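Student: Below is the sequence, then the predicted model.
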Amino acid sequence: MNRIRNNLAGAMVLGIPLVWILLFMLLPYGILATYSFWVKSYPTFKPAFQFGNYAILFTDPQYLQVLWRTLKISALVSATSLLLAYPFAYWLVFRCRSQALRTWLYLAVIAPLWVSYLLRAYIWKTILGTEGILNSFLIWAGITDTPSDIFLYNQFAMVLTLTYIFIPFMVMPIYSAMERIPRNLTEASADLGMNPWQTFARITVPLSMPGIAAGFTLTFCLSFGDFIAPFLVGGPDGNLIASVIQTQFGSALNWPLGSALSIVMLVIVLSIVSLSDGMERRGAVGV
């Protein structure tokens, strides 16, 4: 009797998450995949089984350009975040002697996550705008006589804004990975005659690779699917794949093409996640 009761309890505990995943993840993905094979029939669309929507995505230059731009922006955001986050996390873990200072600096990095995403994006629009803080400073300093519009509505503004928004997701996994590196390894490397740069290259970087992979994946995937920040600061160059999907499901009323775009986007993200997971597993095995 107790065994049956335990099995029922286990089924209920496991069943609720499974039902949730089925109803709110797998089922919507299935519907999306089904729509991607339908055809648009003005003013709506009708069921069919054809690959015309996917053919459009890979033959129409405008969609290829948007896809390439999105991949490029996401890669730049991830690379910039890594270049900023890695030295910061390294200093916190290995060089910061004050535990209180380390805690406060770490909290300062993740504190923006508690602030509205829209507000964080608007901050950089305010800073980079023609009447923003940066232009006001340049005029005050006498560097320029009139406000410049080169800081806003371009790919530089998008990379800067998205890096600011998503850099906490790069810092956290790298910091966590570095904290798990045994200190006796770095001490042993010094005893064996390695200089600090050799210790960094042969011990610190390889052992922190799972954190780098996780941070790069999070930052890349979040940037890849973002459309609010590019809309606010991107201008003509802010048309990324998520914006095109939103347009297809909205004003264009072309759900089949929007679904095909979503499936392509999902495949790319899952490929990145799978690649990252493989790197993390190899890193864990190496440790």
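Tutor: Sure, I can see it. Numbering: from 1, shown residues only.
Student: contacts, neighbours, all on C-alpha from now
Tutor: Noted.
Student: Enumerate the positions of the longest helix along the chain that are buried.
Tutor: Criterion DSSP state H: the longest helix present in the chain is helix 255-286. Buried residues in helix 255-286, counted by 16 or more other CA atoms under 10 Å: 255-263, 265, 269, 272-273, 276-277, 279-280, 283.
Student: Structure two is appended below for comparative analysis:
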Amino acid sequence: MASRSTEAGQGLRMIAPPLLYAVLMLAIPLLTILTFSFINDGYQTVIWEFTLENYAEVWADPIFRALMLRSLGVAVLVTLATVVLAFPVAYFLSFVVPPRRKAMWIFLITIPFWTSYLIRVFLWKVILGYNGVINSGLKSLGLIEQPLSFLLYNTGSIVVTLAHAYAPFAILPIYVALERIDRSLLEAGRDLGESRLMTFWRVTLPLAMPGVLAAVLIVFIPTMGDYVTPTLIGGGKIPMVANLIQKQMLAVDNKPLGSAIAVTAMVIVTLLAGLFLLLNRRFLRVRT
């Protein structure tokens, strides 16, 4: 018992600094937003009394509902595109690339992290712009006479930009999950007469689902809170719920209403993430 208590004390001392950091940097801001969402807004000040009017106003606002649905749609498209494109890359890296070259490939995948997220968004604006790289290249090849105007300031350009930005976040967890798969299981499946496709469907994919799940959550959740890309790539014409929060917090200076919108969005995302976890467990139970 004494040794166990000593080990527990050592473990507590080891996790104390990051735990304190997490409480200060994550829990306190969240509690602050939650507190603001239950108070009234006054002219250039706040009225410190409990109320649910902010949440009633949020759910009664058709603009919020429209932006929330748009944000969910964009987040789903970005997540789907990112994970579908990331899985073959992770599979190639895990099963095809020789072990001595895997470190180099991982190094190349992490190169986008070397530059600021804002710079990467601006680069996509340069690529997709009216006089950007794509239009200039097509004109120089004689394929078009006038620049294509539909490449930028639409939902598709936002999805492409976000999918590129979060691609490394999807590739790495899927790769880790694939690396943990016992190769003898795949060989056993083929020895039993299964084709490569069926072995992938019945063995590889279920065992890789923890990585896929992590990739989905890592991409979906921050995409819902992105407001830079809709502003720059969408030209401000396709706002999302994060842009509404930013407007209430900064431009309108209505922090209680902005906090209520933020809390509501977090609750919706949490419920959807929980539903996805439940469906994933049912999928794995059926496959096994």
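Tutor: Thanks, I have the structure now. Remember, it's a predicted structure, so these values are computed and weren't measured experimentally.
Student: Overlay the chains and give the TM-score.
Tutor: TM-score for the superposed chains, counting by TM-score structural alignment, normalised by the length of structure 1: 0.89, backed by 285 aligned residues with a CA RMSD of 2.7 Å.
Student: if we can go back for a sec, the longest helix of structure 1 - contacts with which helices or strands?
Tutor: helix 27-35, strand 39-41, helix 52-59, helix 209-224, helix 241-249 (3 or more CA pairs under 8 Å, 6 or more residues apart in numbering; DSSP states H and E).
Student: Go again with 6 Å.
Tutor: With contacts taken as 3 or more CA pairs under 6 Å, 6 or more residues apart in numbering; DSSP states H and E, helix 255-286 of structure 1 sits against helix 27-35, helix 209-224, helix 241-249.
Student: what residue is smack in the middle of structure 2?
Tutor: What sits nearest the mean C-alpha location of structure 2, by CA atoms, centre = their mean, is V219, with 2.0 Å.
Student: do you know how far it is from G225 of structure 2?
Tutor: Distance from V219 of structure 2 to G225 of structure 2, counting by CA to CA, to the nearest Å: 11 Å.
Student: just checking, S74 of structure 1 touches L222?
Tutor: No. Contact between S74 of structure 1 and L222 fails when scored by CA atoms under 6 Å: they sit 8.3 Å apart.
Student: Settle it for me: which of the two has more neighbours?
Tutor: S74 (25 against 18; other CA atoms under 10 Å).
Student: in which helix or strand would I find the more buried one?
Tutor: helix 61-90 (DSSP states H and E).
Student: That helix: what's the following helix or strand?
Tutor: Counting by DSSP H and E, the next helix or strand C-terminal to helix 61-90 of structure 1 is helix 99-110.
Student: Give me the residues contacting the following helix or strand past that next one.
Tutor: Of the helices and strands lying after helix 99-110 of structure 1 in sequence (DSSP H and E), the nearest is helix 117-128. Residues from elsewhere that reach helix 117-128 of structure 1 (CA atoms under 6 Å, 6 or more residues apart in numbering): G132, I133, L134, F151, L152, A229.
Student: For I127 of structure 1, see how far away the fifth one is.
Tutor: From L152 of structure 1 over to I127 of structure 1 the distance is 9 Å, taken as CA to CA.
Student: now swap in the fourth one and tell me
Tutor: Using CA to CA, one gets 9 Å for the distance from F151 of structure 1 to I127 of structure 1.
Student: that older thread, show me what contacts the residue nearest to the centre of structure 2?
Tutor: T79.
Student: That one and I47 of structure 2: what is the separation?
Tutor: Look at V219 of structure 2 and I47 of structure 2: by CA to CA, they are 37 Å apart.
Student: what's the answer for L19 of structure 2, then?
Tutor: L19 of structure 2 is 33 Å from I47 of structure 2, by CA to CA.
Student: Same question for I39 of structure 2.
Tutor: Distance from I39 of structure 2 to I47 of structure 2, by CA to CA: 6 Å.
Student: Looking at the two, which has the bigger crowd around it?
Tutor: Taking neighbours as other CA under 10 Å, I39 of structure 2 and I47 compare with I39 leading, 22 against 13.
Student: Which residues are in contact with the residue nearest to I174 of structure 1 when sequence neighbours are not counted?
Tutor: Residue nearest to I174 of structure 1 in three dimensions, not counting chain neighbours: G211, with 4.2 Å by CA to CA, 6 or more residues apart in numbering. Residues near G211 of structure 1 by CA under 6 Å, 6+ apart: P173, I174, A177.
Student: mapping those onto structure 2, which are still in contact?
Tutor: Of the contacts of G211 of structure 1, the ones still in contact in structure 2 (both residues aligned by TM-score structural alignment, their matches' CA atoms under 6 Å) are P173, I174, A177.
Student: Just want the angle from the strand or helix carrying S3 of structure 2 to helix 28-36.
Tutor: With secondary structure defined by DSSP H and E, S3 of structure 2 is part of helix 2-22. Interaxial angle of helix 2-22 of structure 2 relative to helix 28-36 (axes from the mean of the first three to the mean of the last three CA atoms, to 10 degrees): 60 degrees.
Student: What count of nearby residues applies to the equivalent of V76 of structure 2 over in structure 1?
Tutor: In structure 1, the residue paired with V76 of structure 2 is A75, using TM-score structural alignment. Applying other CA under 10 Å, we find 20 residues neighbouring A75 of structure 1.
Student: Packing partners of the strand or helix carrying T199 of structure 1?
Tutor: Assigned by DSSP H and E, T199 of structure 1 falls within helix 196-199. On a contact count with 3+ CA pairs under 6 Å, 6+ apart, helix 196-199 of structure 1 meets no helix or strand.
Student: Report the buried residues of the next helix or strand after it.
Tutor: Using DSSP H and E, the helix or strand that follows helix 196-199 of structure 1 in sequence is helix 205-207. Going by neighbour count (16+ other CA under 10 Å), the buried part of helix 205-207 of structure 1 is V205, L207.
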